[in-house]
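Chemist: Pasting the sequence and the predicted model now:
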Amino acid sequence: MSDAAALLRSCALPQLEARILLMHVLGWRRTELITRDREILPQEAVARFEALAARRLNGEPIAQLTAKREFFGLDFDVTPDVLIPRPETELLVELALEAIADTPNPRVLDLGTGTGAIAISIAHARADARMWAVDRSGAALQVARANAARLLDKNTVTFIESDWTANIDPSLAFDTIVSNPPYIASDDPHLQQGDLRFEPRGALTDDADGLSAIRAIIETAPFLLAGNRTLWLEHGYDQAAFVRALLTARGFTDVRSVRDLAGIERCSGGRFIARAARLE
């Protein structure tokens, strides 16, 4: 028999991770770990906690073990089919909201939506926004749809299964386009380390130089942006200069990169003045 305090002391995990897993198993709030720490726990709960702790020690991400991750103040369901939302990606949401701040009923396109975290966070902050969220993974879109249904009072997100912009109606004109595409190079050793080992490879890397998805988005975005509107992309810590060069070469103006809270150039974007004509 064990109480919460003893179980946490005996756990080999960092205490923060152990507390998160125990709260998940027990359905307790953080304060209950303090006020009920001497309460004898059901053996079934102890066994479940120990099983999850063992999986975490083997490297599985906390978000997959708890099936949840907080992002932009919302709790998103997470499965092994989707990329786990990262705090640094909140910058992309902030940039999108800034871009549409003075636009009533804006249309926003999120490419590579995964959990739907970016699209749903924008829609939650701007109830008048119309969102289109794209992913090539049907399994990811199932997760995103469920998150939208649970987190939005009024679901204003249209989900599309597509390889980037391939299946998007070309008559749509978006006020901003955002994307957190796979940008890790295929030979990056980080793919074999930590949480990344358990996340969908296609959401992490293009199996090339890490820029192929970014190139594709920059090439096609002008066909879908309304006049004088913006594209924002998240990218790797060492890719900002490359992305700015790609944007400039495609005809974007006001091209710039923005640093995240760690001081890393995390997102780059620019404005396309006139909507490009698609040649069929």
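Modeler: Structure received.
Chemist: Could you use CA atoms for every contact and neighbour count after this?
Modeler: Fine.
Chemist: Which parts of this structure are strands?
Modeler: 68-71, 74-77, 107-111, 130-135, 157-161, 174-179, 225-234, 253-259, 265-272 (DSSP state E).
Chemist: and the ones you listed as TSV, adding distance to Pro85?
Modeler: Shown next, in TSV, are those (distance: least, C-alpha to C-alpha, whole Å):
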stretch	distance to Pro85
strand 68-71	7
strand 74-77	8
strand 107-111	14
strand 130-135	15
strand 157-161	18
strand 174-179	13
strand 225-234	13
strand 253-259	18
strand 265-272	15
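Chemist: Turn the ones you listed into CSV, including mean neighbour count.
Modeler: Listed next are the strands of the chain as CSV, based on neighbours: other C-alpha atoms under 10 Å:
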stretch, mean neighbour count
strand 68-71, 18
strand 74-77, 20
strand 107-111, 26
strand 130-135, 24
strand 157-161, 19
strand 174-179, 25
strand 225-234, 23
strand 253-259, 17
strand 265-272, 24
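Chemist: For Arg150, which of these is the nearest?
Modeler: In terms of C-alpha to C-alpha, the element of those nearest to Arg150 is strand 74-77, at 9.1 Å.
Chemist: Can you show me the helices along the stretch 1-150 of the chain?
Modeler: 4-10, 15-26, 30-35, 43-57, 62-66, 90-99, 117-125, 138-151 (DSSP state H, counting those that start in this stretch).
Chemist: out of these, nearest to Ala213?
Modeler: Per C-alpha to C-alpha, nearest to Ala213 of the helices of the stretch 1-150 of the chain: helix 90-99, 16.8 Å.
Chemist: what's the closest of the helices of the stretch 1-150 of the chain to Arg266?
Modeler: helix 90-99 (8.1 Å).
Chemist: ok, and what's touching that closest one?
Modeler: 71-72, 118, 121-122, 126, 176-179, 230, 232-234, 260, 267 (C-alpha atoms under 8 Å, 6 or more residues apart in numbering).
Chemist: got another, please set it beside the one above:
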Amino acid sequence: MSSAQPLTAAQAMAAAAARLRAAGVADPARDARVLLAHAAKIEASRVTLIAPEELAEDVAERYEQLVSLRAIRVPVSHLIGEREFYGRRFKVSGEVLDPRPETESLIEAALAQPFERVLDLGTGSGCILVTLLAEREGAQGLGVDLSEAACLQASANAVLHRVEARCDIRQSDWFSAIEGKFDLIVSNPPYIALEEMDGLSDEVLNHEPHLALTDGGDGLSCYRAIASGVGAFLAPGGRVLVEIGPTQGAAVAGFFTDAGLDAVRVLPDLDGRDRVVLGVKTADNSV
């Protein structure tokens, strides 16, 4: 891409894909295409249309910078500033966890029954809360996060998807700044054990906030905190849904059961792995 002779978009993409492949990037052709679209300021679906054309100098320079950063494993989402989740684009940065496809299992489980007031613990980018409010136009929501930067990102995404009038974002350490009752409480907390962190990809380990990835211990402390405090904020008949790592279902279900929640279940994701734990506060229990 640094040749004096201008490259066509197709040639530049091929060179970028080869470079990313050599760097060990998992899906080099896809990334090369997405980054070219971003450099050229067009939709990725239109890249084929410009393939025969020579790249303008400014586009080629932007593309070179993007590919260079991707080659050292900066995530694509951070380079283009957004990530798709449940059919919507969310603004992201290095201050929040990237929305992931497996979290859509939590969304599906939450939408399986009606709700009017939803609380999102550790809201991060706000993708869970904003999605639920966008899908349920009459619902109101509160999202909390320990990180001020995450709260700002979640607020921006609420505005982006036009749910800000029904969405309150606050800085809070779990339940510390929360009042009232909710008929749905959701969370995708940090659940990676400290000893597992070294096994993460460079993209995750070096570019996503560790505060959102691990509790610094066994990966279960956040679920203990949620289970111990959730009863005071769940309305009778209310549900709590948390995303888990695929080996944590039995432990987290046990926390929920010990906390007095009923109808506790472990729900799978589309790959059949344990992904969500559900608990219900019945009207007559003592949670």
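Modeler: Cool, the structure landed. Since we're looking at a predicted model, the values are computed, not measured.
Chemist: And the TM-score between them?
Modeler: TM-score of the superposed chains, computed with TM-score structural alignment, normalised by the length of structure 1, equals 0.93; 272 aligned residues with a C-alpha RMSD of 1.6 Å.
Chemist: what's the most buried one of the helices of the stretch 1-150 of structure 1?
Modeler: Mean neighbour count (mean count of other C-alpha atoms under 10 Å) peaks for helix 117-125 among the helices of the stretch 1-150 of structure 1, with a mean of 25.
Chemist: tell me what that helix is packed against?
Modeler: helix 90-99, strand 107-111, strand 130-135, helix 138-151, strand 157-161 (3 or more C-alpha pairs under 8 Å, 6 or more residues apart in numbering; DSSP states H and E).
Chemist: Report how many residues lie close to Arg86 of structure 1.
Modeler: By the measure other C-alpha atoms under 10 Å, the count of residues near Arg86 of structure 1 is 12.
Chemist: Is it correct that it is in contact with Phe71?
Modeler: Yes - counting by C-alpha atoms under 8 Å, Arg86 of structure 1 touches Phe71, with 7.3 Å between them.
Chemist: Would you check that Leu7 of structure 2 makes contact with Glu54?
Modeler: Yes - between Leu7 of structure 2 and Glu54 there is a contact under C-alpha under 8 Å: 5.4 Å.
Chemist: Tally up the residues packed near the nearest residue to Ala139 of structure 2 once chain neighbours are set aside, please.
Modeler: Of all residues not flanking Ala139 of structure 2 in the chain, Glu116 sits nearest, at 4.4 Å (C-alpha to C-alpha, 6 or more residues apart in numbering). Residues near Glu116 of structure 2, counting by other C-alpha under 10 Å, number 14.
Chemist: Please apply the same query to Ala221 of structure 1.
Modeler: Neighbour number of Ala221 of structure 1 under other C-alpha under 10 Å is 23.
Chemist: Which position in structure 2 pairs with it?
Modeler: Mapped onto structure 2 by TM-score structural alignment, Ala221 of structure 1 lines up with Val230.
Chemist: For its match, give me its contacts.
Modeler: Per C-alpha under 8 Å, 6+ apart, neighbours of Val230 of structure 2: Val240.
Chemist: Ala117 of structure 1 pairs with which position in structure 2?
Modeler: Counting by TM-score structural alignment, the partner of Ala117 of structure 1 is Cys127.
Chemist: Relative to Ala139 of structure 2, how far out is that match?
Modeler: 15 Å (C-alpha to C-alpha, to the nearest Å).
Chemist: In structure 2, what range does stretch 256-264 of structure 1 match?
Modeler: Going by TM-score structural alignment: stretch 256-264 of structure 1 matches residues 265-273.
Chemist: Which residues does stretch 196-207 of structure 2 contact?
Modeler: With C-alpha under 8 Å, 6+ apart as the criterion, stretch 196-207 of structure 2 contacts Arg73, Val74, Pro75, Gly94, Thr214.
Chemist: I meant to write stretch 73-86 of structure 2 there.
Modeler: For stretch 73-86 of structure 2, contacts defined as C-alpha under 8 Å, 6+ apart pick out 25, 31, 35, 38, 66, 69-70, 89-94, 98-101, 104, 127, 131, 202-203, 207.
Chemist: what do you get if the cut-off is 7 Å, keeping everything else the same?
Modeler: 38, 66, 70, 89-94, 99, 101, 104, 202-203, 207 (C-alpha atoms under 7 Å, 6 or more residues apart in numbering).
Chemist: ok so, going back, looking at Leu7 and Glu54 of structure 2, which one has more neighbours?
Modeler: Leu7 (20 against 17).
Chemist: what separates the aligned residue in structure 1 for the more buried one from Leu246 of structure 1, distance-wise?
Modeler: Taking TM-score structural alignment, Leu7 of structure 2 has Ser2 as its aligned residue in structure 1. Distance, Ser2 of structure 1 to Leu246 of structure 1, by C-alpha to C-alpha: 59 Å.
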